[in-house]
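J.: give me a 3D structure for the following:
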Amino acid sequence: VHIIPLTLPTTVQVLPKRGMRMTYATVLRVLKKRRKLAGPERLRHRSEWDNWNYKAELFAFAKRLNEPVSEETLRTAFTHKSYIIHEENRRKQLGLSTEDIEVKLNDNSALALKGTEIMSSFIKAFIRHSYPDLPEEGVAVLHDYLMTDDTLSHISTNIGTKDLILCAEFPVENPTLATVFKALVGAIATDMNQKQAETFVLDFVLTQLVGKDVFDIWEIPNPLATLDALLKKHGRTPAESRLVFESGRNTIQAIYKVAVYSDKEFLGQGPGESVA
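T.: As a prediction, the model looks like this:
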């Protein structure tokens, strides 16, 4: 009997099995069912997560804006007065001593007031420079539009302030977001100078007018009376309207073009569907 020795390969190659186990889809279905039964996850503040580092977040925020504001000033700008009141009341309920109840933080009221003054004066000056023929009523309307809580809270949210604000309410409301943005302008003016704060306002606030028509923001209730008041202010006669073109009278596609003159000088023209 001739015995043939068995030779084994020196290396064994193990090929992985592609695809997922058959039980994996079942596990996913069970997890989805449990998630549905538990309901949506509770809305939580960013600080409740384990990897939260407030000091690092303040440092990163200043670097993102490229504004060398100190950490102490940033803490003040992000601390709303409601947070201090809420924290002191919470400590009183815990029965702490009088010394421990006081929260050693400064709120952003002073910085917000300073930022409001800088923003208001610079916005008006910029609008007057950019629209030299715009009456003061229009300047006031554009100024009020840019200073509203909706506009400033939109800017504040998009530069990443929502997770850094210390306040009593959650989610953070629009007035609080707007106040924090004003405080940031005041913080830049405090740690640097007013010129840098005005540049910050130019970059983030006045750019909200890009792509917008003035008359989409300023709805004039009586345009002709406003025009007459403006002409009177410049020592000119009231405006006169004249029909300069018409087409399709007594049809559903009628069009009329009316021109406005003052002292026999052409001011402008516009189309309409009726003469009235």
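J.: from now on I want contacts and neighbour counts done on CA atoms only, so please keep to that.
T.: OK.
J.: could you tell me whether residue 92 really is in a helix?
T.: Yes. Checked against DSSP: H, G, I helix; E, B strand; the rest coil, residue 92 lies within a helix.
J.: residue 267 reaches residue 261, doesn't it?
T.: Yes. Assessed by C-alpha atoms under 8 Å, residue 267 is found in contact with residue 261 at 5.4 Å.
J.: looking at those two, which is more packed in?
T.: residue 261 (16 against 12; other C-alpha atoms under 10 Å).
J.: who touches whichever strand or helix holds that one?
T.: Here residue 261 sits within strand 255-262, counting by DSSP states H and E. Strand 255-262 is contacted from outside by 236-249, 266-275, using C-alpha atoms under 8 Å, 6 or more residues apart in numbering.
J.: just the buried residues of it, please?
T.: 255, 256, 257, 258, 259, 260, 261 (16 or more other C-alpha atoms under 10 Å).
J.: among those residues, which pair sits farthest apart?
T.: Greatest spacing in the buried residues of strand 255-262, by C-alpha to C-alpha: 255 and 261 (20.0 Å).
J.: longest helix in the protein, please.
T.: helix 109-130 (DSSP state H).
J.: what is that helix packed up against?
T.: helix 136-146, helix 174-191, helix 194-204 (3 or more C-alpha pairs under 8 Å, 6 or more residues apart in numbering; DSSP states H and E).
J.: what's the offset of the strand holding residue 261 from the middle of its chain?
T.: 40 Å (C-alpha atoms, centre = their mean, to the nearest Å).
J.: just after it, pick out the following helix or strand.
T.: Next along the chain after strand 255-262, taking DSSP H and E as the criterion, comes strand 265-272.
J.: ok, and what's touching that following strand?
T.: Here strand 265-272 makes contact (C-alpha under 8 Å, 6+ apart) with 255, 256, 257, 258, 259, 260, 261.
J.: now, which of those residues sits nearest residue 167?
T.: residue 260 (54.3 Å).
J.: this one as well, want them side by side:
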Amino acid sequence: MSVMLQQLRIWSQPSLMCKRLQKCRLPCTFNIQMHSGQALKEKAKSVIVGNKHLQQAPELKYTPPIWKHQWLLLLKRKAEIEGPEEPRRRSDQLNWNYSAELHAFVHRLGIHVHAEALKAALTEPMPVDLENEGGVSNEAGNNVEMANTGEVFTRDFITLFVKYAFPELGKECANSIVSYLMSETLLSYLAKNLGFGDLIQSQFFPLTTTSLTRAFFAVNTAILQNPDGKIAAARFLYDFVIINLNNKDIVHDIWKPQDPMKHLKLELKIRGLPPPEVRLTKKAGITSVLPVVFVGLFCEQNLLAESGGETVIKAESDAAKLALKTIYDVHFNRCLPKKDLFLDPFFLDKINSLNLNYQTEHLQLN
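T.: Just a heads-up that it's a prediction; the model follows:
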């Protein structure tokens, strides 16, 4: 029979109380587990007085039987002999419904897109005989032309956003940000973790990074076919692509200039300022195995940046990077613009004015 839990509320007695309870004579509550046909256990599981936990007995640990331990060892040995299991398509496994997966995919990403457009965006060119039962027909189209359109819009929007969010940024640094956000490594990683891999109808499996990136661009094109397509596609890119700039040091992690002092001199020349002066400000442990020197960069008697390093060259390079961060206003703790930028009429007009270099007839779906 099942375990019955009874709460016995008794007045404390000398044999059941500690010395503190003997003085105050407070009532205490015992939580006792009872089995039918058995006597009360020797010790109560817990003793609670008011809201204070006084005592708790150790929990019983489950010990698996001997046969189960041997069985697990055999399974482990079997897996070592046979090797890792080959990856299988999700559509080849049980409980697969392509239409239901597309419906869940749209709501998971928070986008509004036509079902036929989404199927075409997730379908790569492939022979009809290779299509599986759970897939879609190749007659619905493929995502080659749609991917080209999505790539153009994605690049234009990211470039516009970088100019809007970082107005003081240099041209070379801005181009490095666009290249980072448009990289196949980042976009394929996003597509894989957003569930594109289970929905893409492709001849090859596992999917390549090119297939995942192409599908990501094509889905963006499918969003563009809505009445407010450009704004919706821009929100989609902001939520999943632009947000990757958070917790990134733009100068050190993304741009990575080989000669930061050269770029610093160029930026100061553009602003009509003289070249920076390098001065040694601090040093310690020069004769030890761990020396450290601090170098300051001055411009017209004003300190631009100061940094330390093992050598003067390293300290000067790091100080130049810090000075570039100050000029570009891209410090590590600088946050991206909030999402209310889509309420800015100027920014919305710039998005709507983006020109898409594609032919409209390629996007028409029957």
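J.: got a TM-score for the two of them?
T.: Scored by TM-score structural alignment, normalised by the length of the first structure, the superposition of the two chains gives a TM-score of 0.78; 245 aligned residues with a C-alpha RMSD of 2.9 Å.
J.: rewinding a little: can you check which part of the second structure the longest helix of the first structure sits on?
T.: Mapped onto the second structure using TM-score structural alignment, helix 109-130 of the first structure spans residues 144-165.
J.: buried set for the matching stretch?
T.: Across stretch 144-165 of the second structure, burial judged by 16+ other C-alpha under 10 Å covers 144-154, 156-162.
J.: same thing with stretch 240-253 of the first structure?
T.: Those would be 240, 246, for stretch 240-253 of the first structure by 16+ other C-alpha under 10 Å.
J.: okay, and it goes to which residues in the second structure?
T.: Against the second structure, stretch 240-253 of the first structure falls on residues 277-290 (TM-score structural alignment).
J.: how far does the matching stretch sit from its chain's centre?
T.: With C-alpha atoms, centre = their mean, you get 40 Å for stretch 277-290 of the second structure.
J.: cool, and stretch 104-121 of the second structure?
T.: 21 Å.
J.: picking that back up, how close does the match of helix 109-130 of the first structure sit to the first structure?
T.: On superposition with the first structure, the mean distance recorded for stretch 144-165 of the second structure (mean C-alpha distance after the TM-score superposition for the first structure) is 2.0 Å.
J.: so which strand or helix has the equivalent of residue 198 of the second structure over in the first structure?
T.: Here residue 198 of the second structure is matched to residue 163 in the first structure, going by TM-score structural alignment. Assignment of secondary structure by DSSP H and E places residue 163 of the first structure within no helix or strand.
J.: residue 163 of the first structure is in contact with residue 48, isn't it?
T.: No. Here residue 163 of the first structure does not reach residue 48: they are 10.7 Å apart, not a contact under C-alpha under 8 Å.
J.: please say which of these two ends up with more neighbours.
T.: A direct count of neighbours by other C-alpha under 10 Å for residue 163 of the first structure and residue 48 places residue 163 higher, at 15 against 8.
J.: could you find the closest non-adjacent residue to the residue nearest the centre of the second structure?
T.: Centroid-nearest residue in the second structure, with C-alpha atoms, centre = their mean: residue 244, separated by 7.3 Å. The shortest distance from residue 244 of the second structure to any non-neighbouring residue, by C-alpha to C-alpha, 6 or more residues apart in numbering, is to residue 181 (7.8 Å).
J.: separation between the counterpart of that neighbour in the first structure and residue 172 of the first structure?
T.: In the first structure, the residue matched to residue 181 of the second structure (TM-score structural alignment) is residue 146. According to C-alpha to C-alpha, to the nearest Å, residue 146 of the first structure stands 20 Å off from residue 172 of the first structure.
J.: what segments of the second structure are helices?
T.: So, for the second structure - with DSSP H - the helices run 19-24, 66-82, 98-109, 115-121, 144-165, 171-181, 184-193, 196-199, 209-224, 229-240, 260-270, 312-328, 345-352.
J.: on that earlier part again, mind reading off the mean deviation between the strand holding residue 261 of the first structure and the second structure?
T.: Mean for strand 255-262 of the first structure is 1.8 Å (mean C-alpha distance after the TM-score superposition for the first structure).
J.: taking helix 223-233 as reference, get the angle to that strand.
T.: 20 degrees (axes from the mean of the first three to the mean of the last three C-alpha atoms, to 10 degrees).
J.: what do we get in the first structure for the residue nearest to the centre of the second structure?
T.: In the first structure, residue 244 of the second structure lands on residue 208 (TM-score structural alignment).
J.: for the aligned partner of residue 179 of the first structure in the second structure, what are its contacts?
T.: By TM-score structural alignment, residue 179 of the first structure lines up with residue 214 in the second structure. Applying C-alpha under 8 Å, 6+ apart, we find residue 214 of the second structure in contact with 143, 144, 147.
J.: try 7 Å this time
T.: Residues counted as contacts of residue 214 of the second structure (C-alpha atoms under 7 Å, 6 or more residues apart in numbering) are residue 147.
J.: before we move on, what about residue 69 of the first structure?
T.: 62, 188, 191.
J.: next one: residue 156 of the first structure
T.: 177, 178, 181.
J.: out of the residues you listed, who's the most crowded?
T.: Top of these by neighbour count (other C-alpha under 10 Å): residue 181, with 27 neighbours.
J.: mind listing what that one touches?
T.: So residue 181 of the first structure contacts 152, 156 (C-alpha under 7 Å, 6+ apart).
J.: relative to residue 111 of the second structure, how far out is residue 210 of the second structure?
T.: Residue 210 of the second structure is 23 Å from residue 111 of the second structure, by C-alpha to C-alpha.
J.: circling back to that earlier point, quick one: which of the contacts of residue 69 of the first structure is nearest to residue 213 of the first structure?
T.: For those, the nearest to residue 213 of the first structure is residue 188 (30.5 Å; C-alpha to C-alpha).
J.: what is the aligned counterpart of residue 61 of the first structure in the second structure?
T.: Checking TM-score structural alignment: residue 61 of the first structure goes with residue 105.
J.: neighbours of the closest residue to its match other than its chain neighbours, how many?
T.: Taking C-alpha to C-alpha, 6+ apart, and ignoring the residues beside it in sequence, residue 105 of the second structure has residue 195 as its nearest neighbour in space, at 7.6 Å. By other C-alpha under 10 Å, the residues close to residue 195 of the second structure number 14.
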